[in-house]
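[1] pasted the sequence and its predicted model underneath.
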Amino acid sequence: MDNKKMMHIGIKKGEVGKYVFLPGSPERTEKIAKYFDNAKEIAFNREYRTFIGTLDGELVAVTSTGIGGPSAAIAIEELSAIGVDTMIRIGTCASMSPKVKKGDIVVPSGAVKMEGTSSHYLPVEFPAVPNFEILKILTNSLDSQKIKYHTDVSITKDSFYSQTNPERSPVSNTLIRKWDEYIRGGATTTSMECSILFAVGAALGIRTASMLVSATNAKSFEGQEPGDSYDLEDYVIRAGIEGMRQIIKSDKNSKF
């Protein structure tokens, strides 16, 4: 195992440390890695692209997971197998509530499991929640940066278009009813990886959390336009980088 590259992510034990960012898009790995010291790309296989570097002298990495649950679970499993124990998803989400505006930061306190991947790891009754210690450090970091954020429940879905255009599905009535029930219960955003990250992380005994930026206003599904003057991805990446610095600092302090 020590000298063998993992089948999908293409890296082996010793090439990364214990801290990893998990964006979806391979292109986003570059945007995150530019904030590392001594950043370099070490692998790119399928949807899995990895850069390493350092933050405050600590080895960190960023690995893309692609879109959705199955590919994210593979990345999480293989990274855990080579020694990673702290994974932070950095990415975008869509607002399902007027409470969350386009450009707002979201640190989900839990996720609705509207997907099938997590059922391969934990019973359906087991909640999909981030590691509380990491959640607290990330929100404290945002407070110190004076950044507004939300910590509500998010919805993790398996299908993008059955949400944006549910009427095309034969089970549209069921889909629309479920979305309404989730929102009435207090869920405010949606994405495609959070519950998988939280559930697989719990099953493997590692620390996970997510920091997202809303790319839309409530139920608009329009996202950021190419000509928008403010880079929403960079906004959440910079906030996440600072959050990871605080996690590293907290871990170092806890050793003394």
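    Structure's in. What do you need?
[2] from here on, just use CA atoms for contacts and neighbour counts.
    Noted.
[3] what's near enough to touch the closest residue to residue 135 other than its chain neighbours?
    Leaving aside its sequence neighbours, residue 135 sits nearest to residue 209 (C-alpha to C-alpha, 6 or more residues apart in numbering; 6.2 Å). Taking C-alpha atoms under 8 Å, 6 or more residues apart in numbering, we find residue 209 in contact with 87, 88, 89, 107, 108, 130, 131, 134, 135, 197, 198.
[4] and the last one, that one's in a helix?
    Yes - if the criterion is DSSP: H, G, I helix; E, B strand; the rest coil, then residue 198 is within a helix.
[5] putting a second one here so we can go through both:
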Amino acid sequence: MKTIADKSLSALPILAHQTAEPSVFLPENLLAQASSMKGEGQAKIPACCLLDFDGELIAVAQKHFAARTSPDWPCFHTSLLILEQDGFEMGLIGGTVGAPFAVLVCEQLIACGCRHLIGYSSAGAVGRQQKPPFLMVPDRAMRDEGTSYHYLPPAPRVDVRGQLPAILSRQAKTCGLPVCRGTTWTTDAPYRETATQIEQHRTAGVRTVEMEAAALMALAQVKKVEIASLLHVTNTMATGDNDFHKGPDDINRKVIECCLAAMREAIEQNHQ
């Protein structure tokens, strides 16, 4: 009897998606139903949004930026905060950890008119070029998760698109930590990061590991929107004595400020 290992890799469900075929289940339809069930109309939300995967920015946004909960966000499973600075508005959603959930929420934001998104998360250091803590804005991701394969045909990696990543990288220098660009490794299984895998990626020049960037890059390509990832590299997979030290005490406030500045600049450039 043949095992699955004997069959073509293209027969594996994760690689067999017809990515050019439209979906039956659309975020626009879900949001319309949700708005109807809540007895509300779909109102306009900010044109840009920061997804805080770890949920660490919420309290800071409320304390230092007077962030308020939007009554117009029709999504059932998240809350959308709105931050305003000098007349410029940015959305903030916390706790969207992992590629499937991050992309699900981004799909709904895009359906509501959002065209610029930043995903902020903690990450592990794979390369030895720099010791944590530091920030990285990836320009490429290794696709070791499942979500990106529902959007793009099978390939080892995916690249970023648009101006936002470069703008974010420049603005992130105000956060008080070293900032770099490079390749990240996106995985669905952080507790299955083996020594062999880490060394293979390190040899290939990969600098970080996290859970969302590849899927967000794939979504950005398909939806023709700008999505950047800001990785707060704080650890070496819990193998070092100083792991999970985040840097300056006010790093969360500085991250919000740099994302606001990056979003404003990107949107202004697009309107020129």
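    Great, that's in hand. Worth saying up front: this structure is predicted, and the values here are computed from it rather than measured.
[6] overlay them and tell me the TM-score.
    Once superposed, the chains reach a TM-score of 0.78 (TM-score structural alignment, normalised by the length of the first structure), with 236 aligned residues with a C-alpha RMSD of 3.1 Å.
[7] so which helix or strand takes in the most centrally placed residue in the second structure?
    Nearest residue to the geometric centre of the second structure (C-alpha atoms, centre = their mean): residue 119, 3.0 Å. Following DSSP states H and E, one finds residue 119 of the second structure within strand 116-125.
[8] from the contact counts, what lies against that strand?
    Counting contacts by 3 or more C-alpha pairs under 8 Å, 6 or more residues apart in numbering; DSSP states H and E, strand 116-125 of the second structure is packed against strand 48-52, strand 206-210, strand 226-235, helix 251-271.
[9] that strand corresponds to what range in the first structure?
    Taken onto the first structure by TM-score structural alignment, strand 116-125 of the second structure occupies residues 86-95 there.
[10] mean deviation of that stretch from the second structure?
    Mean deviation of stretch 86-95 of the first structure relative to the second structure after superposition (mean C-alpha distance after the TM-score superposition for the first structure): 1.1 Å.
[11] what does that stretch rub up against?
    18-24, 101-102, 188-191, 194, 197, 206-221, 223, 233, 236-237, 240.
[12] stretch 35-54 of the first structure: which residues count as buried?
    For stretch 35-54 of the first structure, burial by neighbour count (16 or more other C-alpha atoms under 10 Å) applies to 35-37, 39, 44, 47-54.
[13] out of these, which comes closest to residue 12 of the first structure?
    residue 50 (11.6 Å; C-alpha to C-alpha).
[14] sorry, back to before: for the contacts of residue 209 of the first structure, which one is nearest residue 183 of the first structure?
    residue 108 (14.3 Å).
[15] counterpart of that closest one over in the second structure?
    Residue 108 of the first structure maps onto residue 138 in the second structure, by TM-score structural alignment.
[16] that's a strand at its match, yeah?
    Yes - under three-state DSSP, residue 138 of the second structure sits within a strand.
[17] that one contacts residue 185, correct?
    No - using C-alpha atoms under 8 Å as the test, residue 138 of the second structure is too far from residue 185 to be in contact (9.6 Å).
[18] which residues are in contact with both of those two?
    Joint contacts of residue 138 of the second structure and residue 185 (C-alpha under 8 Å, 6+ apart) do not exist.
[19] so residue 45 of the second structure belongs to a helix, correct?
    No - Residue 45 of the second structure: not assigned to a helix; according to three-state DSSP it is coil.
[20] residues contacting it?
    72, 73, 91, 112, 113, 114.
[21] how close does the aligned partner of it in the first structure get to residue 156 of the first structure?
    Under the alignment (TM-score structural alignment), residue 45 of the second structure pairs with residue 16 of the first structure. Counting by C-alpha to C-alpha, to the nearest Å, the gap from residue 16 of the first structure to residue 156 of the first structure is 28 Å.
[22] same question for residue 124 of the first structure.
    Residue 124 of the first structure is 14 Å from residue 156 of the first structure, by C-alpha to C-alpha.
[23] more neighbours: which of the two?
    residue 156 (24 against 12; other C-alpha atoms under 10 Å).
[24] residue 117 is in contact with the more buried one, correct?
    No - at 10.6 Å, residue 156 of the first structure and residue 117 do not qualify as touching, with contact defined as C-alpha under 8 Å.
[25] closest to residue 177 of the first structure out of the contacts of residue 209 of the first structure?
    The nearest one, if we look at the contacts of residue 209 of the first structure relative to residue 177 of the first structure and count by C-alpha to C-alpha, is residue 108, at 22.4 Å.
[26] and the closest one, what does it touch?
    130, 150, 151, 152, 153, 154, 209, 210, 211.
[27] with adjacent residues omitted, what lies nearest to it?
    Leaving aside its sequence neighbours, residue 108 of the first structure sits nearest to residue 151 (C-alpha to C-alpha, 6+ apart; 4.9 Å).
[28] any idea what that neighbour aligns with in the second structure?
    That one, residue 151 of the first structure, aligns with residue 181 by TM-score structural alignment.
[29] got it, and residue 185 of the first structure?
    Under TM-score structural alignment, residue 185 of the first structure pairs with residue 204 in the second structure.
[30] residues contacting its match?
    Contacts of residue 204 of the second structure (C-alpha under 8 Å, 6+ apart): none.
[31] what's the separation between it and residue 89 of the second structure?
    40 Å.
[32] one more: residue 231 of the second structure?
    From residue 231 of the second structure to residue 89 of the second structure the distance is 23 Å (C-alpha to C-alpha).
[33] these two: who's more crowded?
    residue 231 (24 against 18).
[34] the helix or strand that residue 113 of the first structure is a member of to strand 207-214, inter-axis angle?
    Using DSSP H and E, the element containing residue 113 of the first structure is strand 110-114. Per axes from the mean of the first three to the mean of the last three C-alpha atoms, to 10 degrees, the angle that strand 110-114 of the first structure makes with strand 207-214 is 80 degrees.
[35] give the other helices and strands that the helix or strand just after strand 110-114 of the first structure contacts.
    On the C-terminal side of strand 110-114 of the first structure, the closest following helix or strand by DSSP H and E is helix 132-144. Helix 132-144 of the first structure sits against strand 207-214, helix 232-254, with contacts defined as 3+ C-alpha pairs under 8 Å, 6+ apart.
[36] most tightly surrounded among those?
    Ranked by mean neighbour count under mean count of other C-alpha atoms under 10 Å, those are led by strand 207-214, which reaches a mean of 27.
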